[in-house]
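Engineer: below are the sequence and a predicted model; questions follow.
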Amino acid sequence: MSAEIVSVKNIGLRGVAVADTKISFIDGQKGVLIYRGYRIEELAERSTFLEVAYLLLEGNLPSKEELSRFEEKVKAGRELPQHVITALKAMPKTADPMDVLQASVPMLAPDDPDLQGAGRNANVNMAIRLIARMPAVAAAWNRIRNGLEPLPPDTNLAHAENFLWQLKGEKPDPEIAKDLDVCLVLHADHTFNASTFACREVASTRAHMYAAVTAGIGALSGSLHGGANTRVMGMLLELADVPDVEQWVKDQIDHGNRIMGMGHAVYKTIDPRAVYLKEMATRLGKKTGQEKWDYLSKTVERVAVREFDRRGKSEIRPNVDFFSAPVYHMMGIPRDLFTPIFAISRIAGWCSHIIEEKFAEAQDKPMLYRPQAEYVGQYCGLMGCVYEPVDSRR
């Protein structure tokens, strides 16, 4: 067994570089996140989700004309095929939205005219349709499970606006729609996390984009990856009836219990995305008259940071999930749709990584991921164990 394999065994590939990428970069010590060379702060303040999606897919910011054409393509792809609507209506109304989303992506594949296309342009076209239709699936399912008919897309509305319209059946407040668009920008990519690596690993087999995205959604559905903001909101709802929130936080930390939304596998300081969501939570609290959620989240943050600092754990700070929870809640989005919204955003990054994996420039990179494992099971020598007939076994 090689020394290289020994050095990375049983660490979940943490710190192991498995491929080059030009899509995004993280400096966890300094709290830096970059998409294609652009700081997340500038993109959150000045860009839109579809402009960022173009940037991730194409590698450069679009001209005005390029962005307009891209937006029109996304709008043209919003309509769900009827067979998908029919399938959604046949599903149990208690189905988890992430399971529904994952099941829907393969059903979208046969409707895509570029499915058999091997070139980059065909893959970009598939990505555009997925960016357009992921919100439509989530919104349609939420209405169907509540006994309502899915709504057609409105081509006069921008991306986040249209999702809120199809979700709720009423034209959204422009400021709230803009805030949701910023949320989508903040979640659009995050290098080789579990779901992105799942997408790239499947893409390395030369499976089509829909198969790779399905794998990514499956990875995101796991409790160690997606869903943290759902649990943060559950914590805040519980704290609404707690008389002494400060003491509750201290007790949690004293007993070694986790504070949901605090700490990150990569960032050793505050998550740069959390900065924008924290300010957004304050503004939304005032706008919607739900300031208690902003107050509770900031109280938990303040006490937790103080207590972690006292214990020499200054690297534990709020992550993107901590403040996205009250933000989505104040927008009126159901808790079990928080993770699908993550997917609605991350689809831009997933597709970009799939395309990069399929058309990698590095000639020395094997096409197929094939890690090696160390066998630690039963061993009876090179000839193997002696097979005994079933009647002879005890």
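Structural biologist: That came through fine. Numbers count the residues shown, from 1 in each chain.
Engineer: only C-alpha atoms for contact and neighbour calcs from this point on.
Structural biologist: Will do.
Engineer: quick one: residue 83 and residue 107, what's the gap?
Structural biologist: Residue 83 sits 8 Å away from residue 107, taking Cα to Cα, to the nearest Å as the criterion.
Engineer: the helix or strand harbouring residue 66: what's the following helix or strand?
Structural biologist: Residue 66 belongs to helix 64-76 when assigned by DSSP states H and E. Where DSSP H and E defines the elements, the next helix or strand beyond helix 64-76 is helix 82-90.
Engineer: now do that next one: distance to the chain's middle.
Structural biologist: Its chain's C-alpha centre lies 24 Å from the corresponding centre of helix 82-90 when counted by Cα atoms, centre = their mean, to the nearest Å.
Engineer: that helix packs against which elements?
Structural biologist: Judged by 3 or more Cα pairs under 8 Å, 6 or more residues apart in numbering; DSSP states H and E, helix 82-90 is in contact with helix 97-108, helix 120-145.
Engineer: just those helices: most buried one?
Structural biologist: Among the helices and strands packed on helix 82-90, helix 120-145 has the highest mean neighbour count (mean count of other Cα atoms under 10 Å), at a mean of 22.
Engineer: where do the strands sit along this protein?
Structural biologist: 24-27, 32-35, 38-39 (DSSP state E).
Engineer: can you lay out those as CSV showing mean neighbour count and distance to residue 218?
Structural biologist: Below are the strands of the chain laid out as CSV (neighbours: other Cα atoms under 10 Å; distance: least, Cα to Cα, whole Å):
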stretch, mean neighbour count, distance to residue 218
strand 24-27, 16, 22
strand 32-35, 21, 24
strand 38-39, 16, 29
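Engineer: presented hereafter is structure B, for comparison with structure A:
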Amino acid sequence: MINLKLSDLEKDKLIKELSTKAKEANYINPELYTKYEVKRGLRDISGKGVLAGLTEVGEVHAYILDENELIPVPGRLSYRGIDVKEITEGFLKEGRYGFEETAYLLLCGTLPNQSVLGQFKDLISDAQSSKAEFARKTVLHLPSKDIMNVLGRGVLTLYSIDPNPDDISIENVLRQSIELLASVPMLAVYGYQTYVHQFFNKSLVLHTPQPELSIAENILYMLRPDSKYSPLEATLLDLSLVIHAEHGGGNNSTFTTHVVTSTGTDTYSAIAAAIGSLKGPRHGGANIKVRHMFKDLKEKIQDWNDDEAIKDYLTKLLNKEGFDRSGLIYGVGHAVYSISDPRAEILKSYAEALAQEKHFEDEFNLYKKVEKLAPEVIEKHRKMYKGVCANVDFYSGFIYEMLGIPEELYTPIFAISRVAGWCAHRLEELTNAGKIVRPAFKSVAPKREYIPIEKR
């Protein structure tokens, strides 16, 4: 007979007992991974990933292979074969915002001309207009303390208002992709505004996106009570969206998109799964950790020009004696890049101008100093299989802080951007109609006999 009247104390005790059993039941001896040559994380000890697919959407290049030896080279990131540095330099020289152009490139494979780009923007603006009321109602109905969960729920809810949600033809999925590009920014900003209203009793201000503005401009327009922003602020946010839009098929959330898409499921389920992946602090939330680490560093070190004091702080981080005792220097090191992360270089080159506008020069100089000293400290205290460098998270959180973007939106902005890459990879997976993704797992459980319940 089931007892439905357990006290809270009894429930807590029972959960604790069950969790102990669960831990014991799920423990696997680490030596077995070596014995069976398991590629944990689908990577080998050198950092080279297990080849699980082919893509033309994006390429991450960080090493060359010379006589079976990986030789690190300066990192490069390409979208549809075009270096992302060339893309950013192109639209910035012309004084344009580039995220919509980048999204078109990823989804359709070519750079749009002026007329086609205008039509693509019109499709996004039309979707913004038609989905704005839906976005407001969705987040107002059930506020959440985590905006990534708002995005996941909101994307899944879009299924219910789509007249043809399960059609996985390229034409229909492309339509859904454009509507997601338009809807996710509204879900994120409205979700945040509802959050601060519900949990901090702040005034609820919901601005409707303007059709003449870019996605980056509209994010700032919707987020700020007075809707005001400078051209440099919008340019830096747009730039951040561009460099976060795609990173090859092997990153966790994009691989999740391929895995889920390979089952034949609908677009909203696939993108919601990718959002769930990106939410994890090992993936999309790292820039928040960087900000917290720097806050701790500034509290511990009075002289930001003291190299030895900074080295000592970083050494304590590696020894699990400082900050969160994780043994990590957040924002430094990457699964692929060794010498340089091109995204970090692009952000750094433009962050200095924003730092001057916002009077953050001293903090920007501190970032540059940590970027220089951290690899030296890591090399001295850790066994290195490859070099380390500052990654994109190192500067992105700093830029968001200068833009006045709250931490709760750091990872959602990553998601807003990466929707373009996820949808491009979904289209690629559907176009090539590959097999369902199903890697092998070896069972190492001992054989046991079933025991009748009265004999247990």
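Structural biologist: Received, thanks. Here the structure is a predicted model, which means the values were calculated and not measured.
Engineer: packing partners for the helix holding residue 66 of structure 1?
Structural biologist: Applying 3+ Cα pairs under 8 Å, 6+ apart, one finds that helix 64-76 of structure 1 contacts helix 49-58, helix 120-145.
Engineer: dump those helices to JSON lines, plus distance to residue 360 of structure 1.
Structural biologist: What follows is the helices and strands packed on helix 64-76 of structure 1, written out as JSON lines (distance: least, Cα to Cα, whole Å):
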{"stretch": "helix 49-58", "distance to residue 360 of structure 1": "13"}
{"stretch": "helix 120-145", "distance to residue 360 of structure 1": "11"}
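Engineer: looking at these, which is closest to residue 204 of structure 1?
Structural biologist: helix 120-145 (14.1 Å; Cα to Cα).
Engineer: pretty sure residue 51 of structure 1 sits against residue 62.
Structural biologist: Yes. Residue 51 of structure 1 is within contact range of residue 62, at 7.0 Å (criterion: Cα atoms under 8 Å).
Engineer: ok so, going back, between the strands of structure 1, which one is nearest to residue 220 of structure 1?
Structural biologist: Of the strands of structure 1, nearest to residue 220 of structure 1 by Cα to Cα is strand 24-27, at 18.6 Å.
Engineer: average gap between that closest one and structure 2?
Structural biologist: Compared with structure 2 after fitting, strand 24-27 of structure 1 deviates on average by 1.0 Å (mean Cα distance after the TM-score superposition for structure 1).
Engineer: and if you look at stretch 135-144 of structure 1?
Structural biologist: With mean Cα distance after the TM-score superposition for structure 1, stretch 135-144 of structure 1 averages 1.0 Å from its match.
Engineer: where does that stretch end up in structure 2?
Structural biologist: Aligned using TM-score structural alignment, stretch 135-144 of structure 1 spans residues 185-194 in structure 2.
Engineer: how about a markdown table for the strands of structure 1, with distance to residue 149 of structure 1 added?
Structural biologist: Formatted as a markdown table, the strands of structure 1 follow (distance: least, Cα to Cα, whole Å):
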| stretch | distance to residue 149 of structure 1 |
| --- | --- |
| strand 24-27 | 39 |
| strand 32-35 | 38 |
| strand 38-39 | 41 |
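Engineer: residue 325 of structure 1 is nearest to which of those strands?
Structural biologist: strand 32-35 (20.5 Å).
Engineer: what range does the closest one cover in structure 2?
Structural biologist: Counting by TM-score structural alignment, strand 32-35 of structure 1 corresponds to 76-79 in structure 2.
Engineer: residues in contact with the residue positioned nearest the centre of structure 2?
Structural biologist: Taking Cα atoms, centre = their mean, the centroid of structure 2 lies closest to residue 284, which sits 3.3 Å from it. Listed by Cα atoms under 8 Å, 6 or more residues apart in numbering, the contact partners of residue 284 of structure 2 are 278, 411, 414.
Engineer: again, only this time at 10 Å
Structural biologist: Residues near residue 284 of structure 2 by Cα atoms under 10 Å, 6 or more residues apart in numbering: 252-253, 275-278, 393, 410-415.
Engineer: check residue 293 of structure 1 too.
Structural biologist: Residue 293 of structure 1 sits in contact with 233, 236-237, 239-240, 281-282, 284-285, 299, 323, 325-327, 329-330, where contact means Cα under 10 Å, 6+ apart.
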